[in-house]
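Student: Provide a 3D model corresponding to the input given below.
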Amino acid sequence: MKSQAEIVVVGGGIYGVSVAYHLFKMGKRDIVLLEKGEIASGESSHAAGVVTQFATSKTMMQFRKYSIELWSELGFFNHVGSLRVASSREQLKELERSVSRARAIGMDVEIISPSEAVKIMPQITDKDLYGAIYLPRDGHLSPYDTTTGMARLIKEMGVDVNTHTRVTGIELSPKGEIQAVITDKGTIKTNLIVNAAGMWAPRLAAMVGVPLPTTPVDHQHITVKAVPGHEFPKNTPCLRDPDNLVYMREEQGGLVIGGYEPNPLARWIDGTPWEHSNATLPPDYDRFEMLLEGAIRRIPFLKDAGIIDITCHPGAYTPDCQPMLGPLPGVHGMWMLAGMSLNGYGGAGGMGKLLAEWIIEGEAPMDVYAYKATRFGNYFTDPLYAAERTREGVKYYYALRFPNDENEWARPHQVSPVYHRTQELGAVFGEKFGWERVLYFEPGKKWRRAGADQRAWGWNKPPYFDRVGEEHRATRERVALFDLTSFGKIEVTGADALALLQRVTDSNIDKPAGSTIYTQFLNTRGGVEADVTVSRLSDDVFWVITGSGFIGNDLAWLQMHMLDEKDVTLRDITLDYACLALWGPQARSVLSKVTPDPVSNEAFPYLAGRFITINGARLWAQRVSYVGELGWELYLPNNRASMIWDLLMGAGKEFNMEVGGYKVLDSLRLEKGYRYYTTDVTQLETPFEGGLGFCVHFDKGDFIGREPLLEKKQKGFATKLCTLVLDGEDFTQIYGGEAIYHEGRVITRVRSGGYGYTVKRNILLAYLPVELSKPGSRVEVELLEGRFIAEVTASVLYDPKGEKLRA
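Tutor: Predicted structure coming up:
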């Protein structure tokens, strides 16, 4: 074994060998791969090997397409095609929605009829069959042969592959930089580790002091014998039947059948034993019975099939069931390729290539925000909580989850200090990143937690539509109070705090104390990595305010971009402060009744921040608004939150103040054309394309992304984020991601959509070619009810001059 290497890959499963292969292909020659057992001795050897390119995420679709191409090129893949069927009307609607989203990101796919599906796969029954999609380039492979074949290939290329070599420790420098990998066979000096250790990835991350929320969850599949007279030919398409919770593929004239049961079993939540390898676990026939019954409903003659064996093996899953990619927060030089069990061989080729490019180029070449290893922060360090979130995610991998459904397990996990006050007012709570958050209120009714609510109304208008309208009108016409405590809050302090923030943002942060700046973090290509406000509380104290689900990534971005700033302290203060938002034309009237401090427009202008006092409690108030109305966000100590809530509610009675939830925020912000990060603006769009060019201050000096952004501005942009409206005032459901057509051709997709109660129109945001971005241009949007004409309007539909904000 070598004593030094440029890159050490830990893990000899399909992801480890894939990233090693791609690193070598891209010019890296000094690579060591370590595997504690044999190659493919973890979950890689037990996968079913069923691979599809179908996805509604453009990034995931690209991963899968590339993987299929790679496995095919290397001779591992069988292109037998695949069918995904809908066995209920609700699933057909979901399939239609998914097909529209897939078309919008470049996939050639369409719904086929039950009779067409049966013609492609005559073994299935048309009973309770409502439609399907067929993808001829899909197929399957042998997991063991593919992984071991790749391992042989990289060894021949020149990668130093070491089996039966377990990592026992990792050496770090005082600055948290990788220095060496310690194994039971010796030490390897290195500055870069790829953690592709599968179920053992958390144990490897723990060696550098970073908790990793992946949980092993059991997965079972059976192999059944061929039924005489009903043998499956070699070219039988793979079959996925989400309503019946199963997938199937041909093997030796019979089938391999697997699926996802509604009560998944997690194990080893405190860490997978080192001694576990490729041994299967005792099967649970009772747990598999419902999956077998589902398979028989779709292929009735399987009731006569004999079972050859049943395989039970755990796989590593994350709380949101998405992969973990990229640099690990808190340590320099460890890169993640873990939590992959729901992606398997469909993701392995593409993700290995992506990570290799990311390591070499310093930036991911596609939008991987949803997969970043930094996204969980410290909010899933409780292994029991992480396991429950993971189990529920696995439950819904096949079972239909409607777009408005909420997580139900492991609740409540984190509540606001005014949680009980909102309960008393009939709050309906959703869940975001562990937080209980008010979706809307049902005055006069008992509070409740939303869950799989959309099953009750299906794909129709939601029953809360009118109530959200009341909250909307109250905010626009009077005043409303919101609990936004789940907002992420990062404190940046020290003599070098300003220098750091100036370098990572596109706006000029060097404003006087008492200023609040709306800004973005950019990557080296000028793409948007975060959308935040930065408030300067004093010369050396700043607060970065971000969304509930972004705190992990945003804090890690700041940590990873500290260079020569020695006197900077970063602190996540999210749990230390509540946040109440008071918004609406009468917001000043309400606030002035509870504080002696001046809040006039002259004393407290728009985008200012001040410490004010309410009943002896000192709090930070900043005059910003995500709804386009006069108002303040109030940041206050948790132990004063209930008292201040009560005072505001009392003061608001005179003005018929309402309380509002998160559902109405979307409606209000769409009327103002306000962006939501990760949907309207992503890592791939610059502020100029996303309509945020007003935030960019080139004259402040150098900042990350400045030069490519300046170059792109000079050259011009091909697309622009536009506001569109549908004809008519009647509500139409827009979920986001739907395909947009022009002259019969798909040209883009919906980013955000919703109903504007003030303008009485269905609103959507979408990137359009510049030539179609002028008001009056018309396109077609493919919604569940059919295709609708959408017309480009002015980007801001409500108060376009911002007079109400600045009143």
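
Student: switch to C-alpha atoms for all contacts and neighbour counts from now on
Tutor: Fine.

Student: what's the span of stretch 265-274, first residue to last?
Tutor: Across stretch 265-274, the straight-line distance between its terminal residues is 20 Å, by C-alpha to C-alpha, to the nearest Å.

Student: Stretch 739-747 too?
Tutor: Start-to-end, stretch 739-747 (C-alpha to C-alpha) is 8 Å.

Student: May I see the buried residues of that stretch?
Tutor: Judged by neighbour count using 16 or more other C-alpha atoms under 10 Å, the buried positions of stretch 739-747 are 739-741, 746-747.

Student: what separates the nearest residue to residue 515 once chain neighbours are set aside from residue 526, distance-wise?
Tutor: With C-alpha to C-alpha, 6 or more residues apart in numbering as the criterion, residue 515 has its nearest non-adjacent residue at 4.7 Å, and that residue is residue 608. In this view, residue 608 and residue 526 are 28 Å apart by C-alpha to C-alpha.

Student: And for residue 396?
Tutor: For residue 396 relative to residue 526 (C-alpha to C-alpha), the value is 36 Å.

Student: if you count what's nearby, which of the two comes out ahead?
Tutor: residue 526 (25 against 17; other C-alpha atoms under 10 Å).

Student: what's the more buried one in contact with, if anything?
Tutor: 685-687, 704-706, 708-709 (C-alpha atoms under 8 Å, 6 or more residues apart in numbering).

Student: Closest one of those to residue 135?
Tutor: residue 685 (30.4 Å; C-alpha to C-alpha).

Student: Second input sequence below; structure requested for side-by-side comparison:
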Amino acid sequence: MTSLPSSSKVVIVGGGIVGCSTAYHLAKMGVEVVLLERKKLTSGTTFHAAGLVGQARSNANVTQLLGYSIDLYKKLEAETGQATGWKMNGGLRLACNEERWTEVKRQATTAHSFGLDMQLLSPQEAQDLWPLMDIGDVVGAAFLPTDGQANPSDITLSLAKGARMAGAQIFEDVKVLSVDIQNGVIRGVVTEQGRIDCEKVVVCAGMWTRPFCAAHGVNVPLVPVEHQYIVTERIEGVTSTLPTLRDPDRLTYWKEEVGGLVMGGYEPNPKLWRDGSLPPGFHYTLLDNDFDHFTPIMELALGRVPALERAGVKQMINGPESFTPDGMFILGEAPEQRNFFVGAGFNAFGIASGGGAGMALAEWVAKGQAPFDLWPADIRRFGRPHFDTDWIRSRTYEAYGKHYTMAWPSEEHHSARPCRKSPLYDTLKADGAVFGEKLGWERPNWFADLAAGEGQADVYTFQRPNWHDAVGREHRACREAAVLFDQTSFAKFALKGPDAEAALQWIAANDVGRPVGSLTYTQMLNDRGGIEADLTVVRRARDEYYIVTGTGFATRDFDWISRNIPAGMNAQLFDITSAHAVLSLMGPRARDILQAVTRADVSNAAFPFGTAQTIGIAGCPVLAMRVTYVGELGWELHFPVEYASAVYAALHKAGAAHGLRNAGYRAIETLRLEKGYRAWGAEIGPDHTPDEAGLGWAVKLKKDIPFRGREAVATQRATGVRKMMATFTTAPDVILSGRETIYRDGTRVGWLSSGGFGHTLGLSIGMGYVRNPEGVTTDYVLSGRYELEVATVRVPAEVSLAPLYDPKMLRVKG
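Tutor: Next up is the predicted model:
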């Protein structure tokens, strides 16, 4: 038995493809790393993966990460001398009805936006590439030449060999029992064969990750799900160059395997494996085949490849795979414990993402931040509902069943709901609210006119959806009268302590050292100047701030703020989200309504924009914040949850004479697009700086106040930007939903980060960055002739760097 080292900078737990890839990349960076595998490399779930490697995703950086995997797999065998089974034989995706064809065309445009050569094919052209398939029901197909396939075990062993060549130490048959954490600091790991001192731990333990991490206070929401596929004997006509094939309308995927075929699928009624506990000694182990459960998939497959009926089945494989509640893998540093990293939950595309995920995780471990924005995969996207295993299992069941269903714009999940509810949930539901869900919170998306017989449910489509007119009503009411948004789901924090101002001045890019009652809109930046958070801050007292951020960013923003309080400063951060309800009163008649329910003076002179006051409404102390995200006069009203019904009733009673109506989040989206307001996770994020986003005015660069990211902003301001946020308008019959390609003078320069319809303008609106490696200026943006590629068709568009709608000047620009 080889003795373990006494110490290492980093210890990786788990020897599947992600663990070995992380070790490979850390070792290449010169980081001392030890990888421990409880049994043998690949013996958990990697060994039974199907091995398809695709790239196209709906997020640019996730697509980039998958593209990195392919670039790595191309060269890995030559580097290590270890076979990988990598073949870049391309990937086909079929469409068998008109709606699926629309989806595929939109996916092709997204691929073009991100620089991928996805080609649209006729049914016959698809069959020419894949002769064995029946194309009687095929409408069209997409082909990505750079997709491929790999042998999961071989590619993992190649990564392991490359890691050893670069200095990593890898030990098999070493079970990690625990991580030694003392006073919040990782000191080492304890194994069955002894202890290894270390500073950082990376858990890449597949379906074992959730229970292992939970024992150390770290939450990783994933569920093992049974996933079956078959491997056939040789079939005449199957060549080694056959592309991979995805047939989502028949829920199946295919790849060539030694002259035969691998065929598997994603059934709508998956089988979650066990109750979350895992059996001892489970390695190189498959589950019992469930022929009855697989039969519907087999029947669908036979309709596509009739030769399958005559083929011998060499092997049927049923193995558990880790799936997550949203179908995306999990990367990053755990918010509960510093220097505790996770790479898990790969939803049956761990081979496709393994190379890039290992690279990103290694960068995160070595440098303290990801190489680029990976918010869709960030472990901090989860929150309170994700601690409950039953909630996770319910949502994951739905996510697995949707793996190959249509990816509709604005589609909501239906499982595990309702979970977190505003006190006004039942009242709003009775008024026609159609709810969406974010981090477990039920939030009104729009309001159906029940008296007029409108259905109180979403009907999904790639055309104008059934809520379009209802959102238009709410949108116009906000522009012409007033609306009330229930935004109780906002994340709300309190920062308290004698050093609260000093701490927040360091973390925030804008100047928060203003008088009590001041409201400040600010970003929080990383060392590259990228925007890590986008929020509002109210100074409540000399030593207290009230911080408000988006619903979905509760975990992330709390983690960012708390971690960046400088050492030695006396300031504490508290999450007070559940204590406060929020009603946002917006519109030109908002002041009339608010004045009718309070004795406080809410005139412009007494209550200017960018300030906050405590006022009384219906016996309730209300923190009224004069701010807007829709471009109209308005206030966010924050108050204890027990007063919600009384405050809501008072506002509606006073608002009846002024045309007040309820409105939802989809109206907020259309309204903010007309104003050009940025959304974190779309227009802004860690890869975007304030100057690039048009938010340089919110940075205190002219003041002699240090803040994180200052040097990066100053350097960029001196040298100029290479991308700039702009707003685009096009004809009202063009459906924009985001990720459409931007062309300037015929050259691809970016993609839309958001898309929708402006009901005031009567035009479709999109926002996105205009990019140019040589630099971008205002003149460069405004001097171009623009087109947008929408579902592979180019349409003319107008560009603007100013808000399209300005109520102060009573004008719209279109």
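
Student: before we move on, back to that, counting neighbours, which of the contacts of residue 526 of the first structure comes out on top?
Tutor: residue 686 (26 neighbours).

Student: In the second structure, what residue corresponds to that one?
Tutor: Residue pairing (TM-score structural alignment): residue 686 of the first structure is matched to residue 689 of the second structure.

Student: got a list of what its match touches?
Tutor: 525, 529-531, 713.

Student: if you set the cut-off to 7 Å instead, what comes out?
Tutor: 529-531 (C-alpha atoms under 7 Å, 6 or more residues apart in numbering).

Student: And the strands in the stretch 351-500 of the first structure?
Tutor: 427-432, 435-441, 448-449, 480-483, 488-493 (DSSP state E, counting those that start in this stretch).

Student: for the stretch 551-700 of the second structure, same thing?
Tutor: Going by DSSP E, counting those that start in this stretch, the stretch 551-700 of the second structure shows strands at 572-575, 580-586, 612-617, 620-625, 634-640, 660-663.

Student: For residue 417 of the second structure, see how far away the residue lying closest to residue 419 of the second structure once chain neighbours are set aside is.
Tutor: If the residues on either side of it in the chain are set aside, residue 419 of the second structure comes closest to residue 440, at 5.5 Å by C-alpha to C-alpha, 6+ apart. Distance, residue 440 of the second structure to residue 417 of the second structure, by C-alpha to C-alpha: 8 Å.

Student: What is the equivalent residue in the first structure for residue 440 of the second structure?
Tutor: Per TM-score structural alignment, residue 440 of the second structure is aligned with residue 434.

Student: How many residues are close by its match?
Tutor: The number of residues near residue 434 of the first structure, taken as other C-alpha under 10 Å, comes to 22.

Student: one step back: show me which of the contacts of residue 689 of the second structure is closest to residue 155 of the second structure.
Tutor: Among those, and counting by C-alpha to C-alpha, the member closest to residue 155 of the second structure is residue 530, at 34.4 Å.

Student: how about stretch 666-683 of the first structure: buried residues?
Tutor: For stretch 666-683 of the first structure, by 16+ other C-alpha under 10 Å, it's 666-678, 680-683.

Student: Can you get me the start-to-end distance on that stretch?
Tutor: 21 Å.

Student: Other residues contacting that stretch?
Tutor: 367, 472, 527-529, 531, 626-628, 690, 723, 751-752, 754-756, 763, 795-798.

Student: Kindly list the longest strand within the second structure.
Tutor: Secondary structure assigned by DSSP state E gives strand 763-776 as the longest strand of the second structure.

Student: Return the list of helices and strands in contact with it.
Tutor: strand 721-730, strand 747-758 (3 or more C-alpha pairs under 7 Å, 6 or more residues apart in numbering; DSSP states H and E).

Student: what stretch of the first structure lies opposite stretch 307-318 of the second structure in the alignment?
Tutor: With TM-score structural alignment as the criterion, stretch 307-318 of the second structure aligns to 301-312.

Student: quick check, distance from the matching stretch to the centre of its chain.
Tutor: 37 Å (C-alpha atoms, centre = their mean, to the nearest Å).

Student: Please apply the same query to stretch 479-490 of the second structure.
Tutor: That offset, for stretch 479-490 of the second structure, works out to 25 Å (C-alpha atoms, centre = their mean).

Student: Tell me which residue of the first structure matches up with residue 623 of the second structure.
Tutor: By TM-score structural alignment, residue 623 of the second structure lines up with residue 620.

Student: Excluding chain neighbours, what is closest to its match?
Tutor: Per C-alpha to C-alpha, 6+ apart, closest to residue 620 of the first structure is residue 611, 4.5 Å.

Student: What's the one you found aligned with over in the second structure?
Tutor: For residue 611 of the first structure, the aligned position in the second structure is residue 614, judged by TM-score structural alignment.

Student: Apart from its neighbours in sequence, what residue is nearest residue 479 of the first structure?
Tutor: residue 584 (4.1 Å).

Student: Now the residue nearest the centre of the second structure. Nearest residue, chain neighbours left out?
Tutor: Most central in the second structure under C-alpha atoms, centre = their mean is residue 376, positioned 2.5 Å from the mean C-alpha point. Nearest non-adjacent residue to residue 376 of the second structure, counting by C-alpha to C-alpha, 6+ apart: residue 328, 7.0 Å away.
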